[in-house]
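1. sequence plus predicted model, see below.
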Amino acid sequence: ETTEVDSKTLRRIRALRDFGDVKKGDLGGYIEKEDNLSHHGNCWVGGGAKVYEEARVRDGAKVFGNAHVYGHARVYGNAVVCNNAEIYDKARIFEDAAVYVDAQVFENAHIYGKARICGNAQVYGNAWVGGNHIMSTGEKTR
């Protein structure tokens, strides 16, 4: 099964082995190329999520719920990106951070620790948001 995003063809993935809540044979989200999702660790792209261009998901990171990760973005560690969030440009989401509910992280922004970015919040520029920080409901940080 395939889908198109910005003139790019993405293919639905299928789990090759059991890990966590994912069972061998489960259908996942969409990637443009194998390099988008590491075969090492327990990372996963699920549901309608899309990872493309030079973006990478690795370690134990999860991307699902119609999220988009693209450009040169990286999602790793045990980070979670979901529910229509967008991660792009050279943004980094790592450690136990979560970005969800229509939030956007882009340019050279980094989200780490146990930070939570949600509810149309935007983090961009060279911002670093970490620790237990929570951003929501349209907040912007540059």
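-> Received the coordinates, thanks.
2. only C-alpha atoms for contact and neighbour calcs from this point on.
-> OK.
3. for the strand ranked longest in the chain, packing partners?
-> For the chain, the strand with the greatest residue count under DSSP state E is strand 8-14. Using 3 or more CA pairs under 8 Å, 6 or more residues apart in numbering; DSSP states H and E as the contact test, the elements touching strand 8-14 are strand 2-5, strand 27-31.
4. quick one: distance of the first one to the chain centre.
-> On the basis of CA atoms, centre = their mean, to the nearest Å, strand 2-5 sits 17 Å off its chain's mean C-alpha point.
5. quick one: residues in contact with it.
-> Residues from elsewhere that reach strand 2-5, judged by CA atoms under 8 Å, 6 or more residues apart in numbering: 9-12, 30.
6. okay, angle between the longest strand of the chain and strand 27-31 too, please.
-> Orientation of strand 8-14 against strand 27-31 (axes from the mean of the first three to the mean of the last three CA atoms, to 10 degrees) gives an angle of 160 degrees.
7. use this one as the comparison:
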Amino acid sequence: MQKYKFTGITKEVYGRTLNQIACVTAFASIKSGEIGGYIEKEANLSQDGDAWVYENAEVYGNAWVYENAKVCGDAKVYENAWVCGNAKVYENAEVYGNAKVCGNAKVYGNAKVCGEAILRRGFTEKVTDYIVIGPQGTRSSFATFHLHSNTVCTGCFVGNLNEFKKAVYKTHNPDQGRVTFNNQYQRVIRVFEFLQEQDKDAQ
């Protein structure tokens, strides 16, 4: 199904030509003929699902918006970033680098999500709402800790900090000789706990 086409209206962003989109097949709350935001190429916005780029939002580079995700307002998604699931990026927020915003996560205000960050739930209004540490572990993966939702995302793991501790002990049990990776993850856990305490004191 083709749900959108280019209107022929373009704008230049950092040497890239972005194309305004228009809906051609109604879906979700988007009506046929409704004008959307700007993407560089069709590979930036899935023709399937209910994903949409609204208003003045921009998606370019190798960025990909799909499933039911929404990019609105003056938000920007670029480089190799993904926005998917029921995630929403809006206002003046930016998602870039290799970051992934998915699940029910929301990124808004002047927040910037970048690098190897993975956000799957909770809301992010400013860059200090989360921290990314890595690489570590057998997969050289990055661990993202989202303060507001007390969520750790790394590799295929998603859960709260206590669940993360248990998963580390189970997978990298030092009593079974898995000392190196356990030590790496214990350092990550200590940093996350410190930030969690700081966040509680600030409230």
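-> The structure has been received and is ready for your questions. The structure presented is a predicted model; accordingly, all values stated were derived computationally and were not measured.
8. now the two most distant members of the contacts of strand 2-5 of structure 1.
-> 9 and 12 (10.1 Å; CA to CA).
9. the closest residue to residue 148 of structure 2 other than its chain neighbours and residue 104 of structure 2, how far apart?
-> Counting by CA to CA, 6 or more residues apart in numbering, residue 122 is the residue found nearest to residue 148 of structure 2 once chain neighbours are left out, at 6.3 Å. Taking CA to CA, to the nearest Å as the measure, residue 122 of structure 2 falls 7 Å from residue 104 of structure 2.
10. determine the longest helix present in structure 2.
-> Assignment by DSSP state H gives helix 179-202 as the longest helix of structure 2.
11. okay, now the alignment partner in structure 1 of residue 80 of structure 2: neighbour count?
-> Alignment note (TM-score structural alignment): residue 80 of structure 2 maps to residue 72 of structure 1. For residue 72 of structure 1, the count of nearby residues is 19 (other CA atoms under 10 Å).
12. correct me if wrong: residue 72 of structure 1 contacts residue 51.
-> No: the pair residue 72 of structure 1 / residue 51 is not scored as a contact, 10.4 Å apart, by CA atoms under 8 Å.
13. what sits against the residue nearest to residue 77 of structure 1 when sequence neighbours are not counted?
-> Once flanking residues are discounted, residue 77 of structure 1 sits nearest to residue 95: 4.6 Å by CA to CA, 6+ apart. Neighbouring residues of residue 95 of structure 1 by CA under 8 Å, 6+ apart: 76-79, 112-114.
14. please tell me how far residue 95 of structure 1 sits from residue 69 of structure 1.
-> Distance from residue 95 of structure 1 to residue 69 of structure 1, by CA to CA: 17 Å.
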